[in-house]
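In: only geometry, no sequence info:
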């Protein structure tokens, strides 16, 4: 108000709609309901009429008298007044009292649902197409001849946002959206570890594809997840560091995988595990996954590094997960090739990569494809098993099972 004259109306709901990081720089004028949209009542307005007017505007009403502000009135104010009025009625008013109670109960229930929807953040994330970033110049390679990559290579991502319940409902009616639980997203720290590992594996796989001998080193296998229903449940824990299996040291997840697959499913191994700073012995049986023996864990190599005749460093990226492996492997293999693949246009890719160059499945390929299309991708290379899900997002979508197949595709030999 300005000298008693109404300028606008501000509410907690409107202030709450402003992102917390923006509130310090915003003013009341930016969040208030302007005067021309404020419901104005007089002291002698009937309560039922007032209730209808306030419900229609979804904001408290201003009461004025003689052109001056006399007070505010909300739905709850009117509801309390109606309740008091109905309570003063005799037996003849009981039926009307019951109907008004139902009305008031409905109003209160609706208000509670709206408030809950505005303030409660359910344990879910809304997934949407994320940015597609050119990583062709993300690495610096020294010690061997290199050349600039011949085409842009787009790393594709999925954006994960946690909203209030009300926003979640709205988001689910928008195109290219999916919803997952917070457990599905996993720890940010572990996601970062997997991203870092994916780039090291990409460098090793790309070097091998170009005939350069490399080996991987590490400090053991860190458990970042347990597969539901596997023998590892209740035996191993996220955060465990496996350093040996049956007395044989393991430095990388690939050494652990080879040891596990050397024996049939159901074999019980003795693992040396570092847990909470202490080394303990853990007995763990294997199960079967995709026809091979598995421990039932999500592993990542601790302090992974590549021993190669060249040195490679990467630009830091605020990205998580292992799905960047294929995009980086393509860019590095291009840089390490004197001739380079004869690709053209803008190439987007997604897929995990391992030391042998095998391309593994990832999630959200359709969302990643729509993000790549926004950045002008003409070709989208995805894991072969996820080709169907990615079709229609980018003009040309190809599925591959290995890095060598992807490189042949870019060279026109596939």
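Out: Great, that's in hand. Since the model is a prediction, treat every value here as computed from it, not as a measurement. Residues are numbered from 1 along each chain as shown.
In: contacts and neighbour counts: CA atoms only from here.
Out: OK.
In: would you mind pulling up the elements that the helix or strand harbouring residue 404 packs against?
Out: According to DSSP states H and E, residue 404 maps onto helix 403-410. Counting contacts by 3 or more CA pairs under 8 Å, 6 or more residues apart in numbering; DSSP states H and E, helix 403-410 is packed against helix 188-209, helix 325-336.
In: one more time with 6 Å, if that's ok
Out: In terms of contacts (3 or more CA pairs under 6 Å, 6 or more residues apart in numbering; DSSP states H and E), helix 403-410 is packed against no helix or strand at all.
In: between it and helix 188-209, how big is the angle?
Out: Helix 403-410 runs at 70 degrees relative to helix 188-209, counting by axes from the mean of the first three to the mean of the last three CA atoms, to 10 degrees.
In: would you mark the buried spots in helix 403-410?
Out: Within helix 403-410, the residues scored as buried using 16 or more other CA atoms under 10 Å are 403, 404, 405, 406, 407, 409, 410.
In: quick one: the residue minimising distance to the centre of the chain from residue 16, how far?
Out: Nearest to the geometric centre of the chain sits residue 160, at 2.6 Å (CA atoms, centre = their mean). Counting by CA to CA, to the nearest Å, the gap between residue 160 and residue 16 amounts to 21 Å.
In: next: residue 241.
Out: The spacing between residue 241 and residue 16, counted by CA to CA, is 43 Å.
In: quick one, which of these two is more surrounded?
Out: Neighbour comparison, residue 241 and residue 16: the larger count goes to residue 241, with 26 against 13 (by other CA atoms under 10 Å).
In: and that one, what does it touch?
Out: Taking CA atoms under 6 Å, 6 or more residues apart in numbering, we find residue 241 in contact with 221, 222, 273, 274.
In: before we move on, what about residue 144?
Out: For residue 144, the contact set (CA under 6 Å, 6+ apart) comprises residue 310.
In: may I ask which helix or strand encompasses it?
Out: Per DSSP H and E, there is no helix or strand for residue 144.
In: second one coming, line it up with the first:
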């Protein structure tokens, strides 16, 4: 074999070896794919997803399914380049930078605690929204769960503090408190009126800029509600704020005569405020695929996700815009009876 041929052969092996090594090298991306669906008026592991005690309930039919996104990758288990490439050519999945899912330089325990609080807040907000829709009275108070070490609130706001107001504005829910803080510029002071150990006092906390430039004080909060009866939500390993709308609809369906689905398989997504406003979510394309695969024919879509959803909606899945829980209830009533307006997602 000539020297030139040997050189080309060795170069070819080197390129091949580098290609193989590169293909299996970890990359800082996360693959998002359609996750499992759960019928909120059905069962998980032979247990009702929503169980109500202390109040009359009514039979249901069809499905009101929450949809999820599964992810592969992350700081503790990065995917390789080959997996990312497969994701980029698969229209049913998305490949996104790792930092869009996992906040950099965060203590994993703090993140886990915040995720747990977020899940609890979402389910409580769903209960509150459903009872508000049905005009059933209840009470609520925003409480401090913890503070982030080294942040301004650390040592100033204490676990168990009940936040009554922020800068004189009533703390109607967790988001109101958060928005009041974000309305400040980093370096401003925020005044919290709290109840601590039965005593009311004002606590002044300076603000700082967060990792993404937002204003924060470093406090983890939770809305604690006092409901007139028990509403338990059981979803196993599934959770997160994007299921709020479907939890609320499931509660409303169980607490009202008749079946709001009309026997249809309805799926949907959206965060929920205690007052019933539906908020945008991520992974809408993957969630619609999961909905279609579960047999759903109607998909309740937050208004702010409509434009994106229309670009990727699977054939046979009807998009219904849901601005509020009340709008969603009315839309399902119109679908069932054939009377009334069914708001659709529109371009632009």
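Out: Structure's in. What do you need? Not measured: the values here are computed from a predicted model.
In: can you give me the TM-score here?
Out: The TM-score (TM-score structural alignment, normalised by the length of structure 2) is 0.72; 294 aligned residues with a CA RMSD of 3.6 Å.
In: excluding sequence neighbours, find me the nearest residue to the counterpart of the residue nearest to the centre of structure 1 in structure 2.
Out: Residue 160 of structure 1 maps onto residue 71 in structure 2, with residues paired by TM-score structural alignment. Once flanking residues are discounted, residue 71 of structure 2 sits nearest to residue 32: 4.6 Å by CA to CA, 6 or more residues apart in numbering.
In: I'd say the one you found and residue 79 touch.
Out: No. If you go by CA atoms under 6 Å, residue 32 of structure 2 and residue 79 don't touch, sitting 11.7 Å apart.
In: quick one, what contacts the aligned partner of residue 29 of structure 2 in structure 1?
Out: Mapped onto structure 1 by TM-score structural alignment, residue 29 of structure 2 lines up with residue 124. Taking CA under 6 Å, 6+ apart, we find residue 124 of structure 1 in contact with 180, 181, 182.
In: compute the first-to-last residue distance for stretch 380-395 of structure 1.
Out: Start-to-end span of stretch 380-395 of structure 1 (CA to CA) is 8 Å.
In: tell me where the stretch 1-150 of structure 2 has strands.
Out: Taking DSSP state E, counting those that start in this stretch to define them, one finds strands in the stretch 1-150 of structure 2 at 26-27, 29-39, 43-44, 47-48, 50-53, 63-73, 79-80, 94-97, 139-147.
In: how about TSV for those strands, with distance to residue 222 of structure 2 added?
Out: Output for the strands of the stretch 1-150 of structure 2, formatted as TSV (distance: least, CA to CA, whole Å):
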stretch	distance to residue 222 of structure 2
strand 26-27	35
strand 29-39	25
strand 43-44	26
strand 47-48	25
strand 50-53	21
strand 63-73	23
strand 79-80	34
strand 94-97	29
strand 139-147	5
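In: and the strands in the stretch 301-414 of structure 1?
Out: Remark: strands assigned in the stretch 301-414 of structure 1 by DSSP E, counting those that start in this stretch are 305-307, 311-314, 347-349, 352-353, 359-360, 379-383, 396-400.
In: can you redo the ones you listed as CSV with distance to residue 334 of structure 1?
Out: Conversion of the strands of the stretch 301-414 of structure 1 to CSV gives the following (distance: least, CA to CA, whole Å):
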stretch, distance to residue 334 of structure 1
strand 305-307, 18
strand 311-314, 14
strand 347-349, 12
strand 352-353, 16
strand 359-360, 17
strand 379-383, 15
strand 396-400, 17
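In: rewinding a little: any idea how far residue 188 of structure 2 is from the match of residue 160 of structure 1?
Out: 38 Å.
In: how about residue 166 of structure 2?
Out: Remark: distance between residue 166 of structure 2 and residue 188 of structure 2 (CA to CA) = 13 Å.
In: of those two, which one has the most company?
Out: Using other CA under 10 Å, the more surrounded residue of residue 166 of structure 2 and residue 188 is residue 166, with 22 against 13.
In: nearest residue to the more buried one other than its sequence neighbours?
Out: Nearest to residue 166 of structure 2 is residue 192, by CA to CA, 6+ apart, at 4.7 Å.
In: in the helix or strand where that neighbour lies, what counts as buried?
Out: Under the criterion of DSSP H and E, residue 192 of structure 2 resides in strand 189-196. Judged by neighbour count using 16+ other CA under 10 Å, the buried positions of strand 189-196 of structure 2 are 189, 190, 191, 192, 193, 194, 195.
In: surely the fourth one touches residue 203?
Out: Yep, that's residue 192 of structure 2 we're talking about. Yes. Assessed by CA under 6 Å, residue 192 of structure 2 is found in contact with residue 203 at 5.1 Å.
In: gap between the closest residue to the match of residue 29 of structure 2 other than its chain neighbours and residue 127 of structure 1?
Out: Once flanking residues are discounted, residue 124 of structure 1 sits nearest to residue 181: 4.1 Å by CA to CA, 6+ apart. Separation of residue 181 of structure 1 from residue 127 of structure 1 (CA to CA): 10 Å.
In: do residue 97 of structure 1 as well
Out: For residue 97 of structure 1, the distance to residue 127 of structure 1 - CA to CA - is 48 Å.
In: ditto for residue 178 of structure 1
Out: From residue 178 of structure 1 to residue 127 of structure 1 the distance is 5 Å (CA to CA).
In: looking at residue 181 and residue 127 of structure 1, which one has more neighbours?
Out: Each of residue 181 of structure 1 and residue 127 has its neighbours counted (other CA under 10 Å); residue 127 has more, 20 against 13.
In: hmm, who's touching the strand or helix carrying residue 282 of structure 1?
Out: Applying DSSP H and E as the criterion places residue 282 of structure 1 in strand 278-285. Residues from elsewhere that reach strand 278-285 of structure 1 (CA under 6 Å, 6+ apart): 231, 266, 267, 268, 269, 270, 271, 272, 273.
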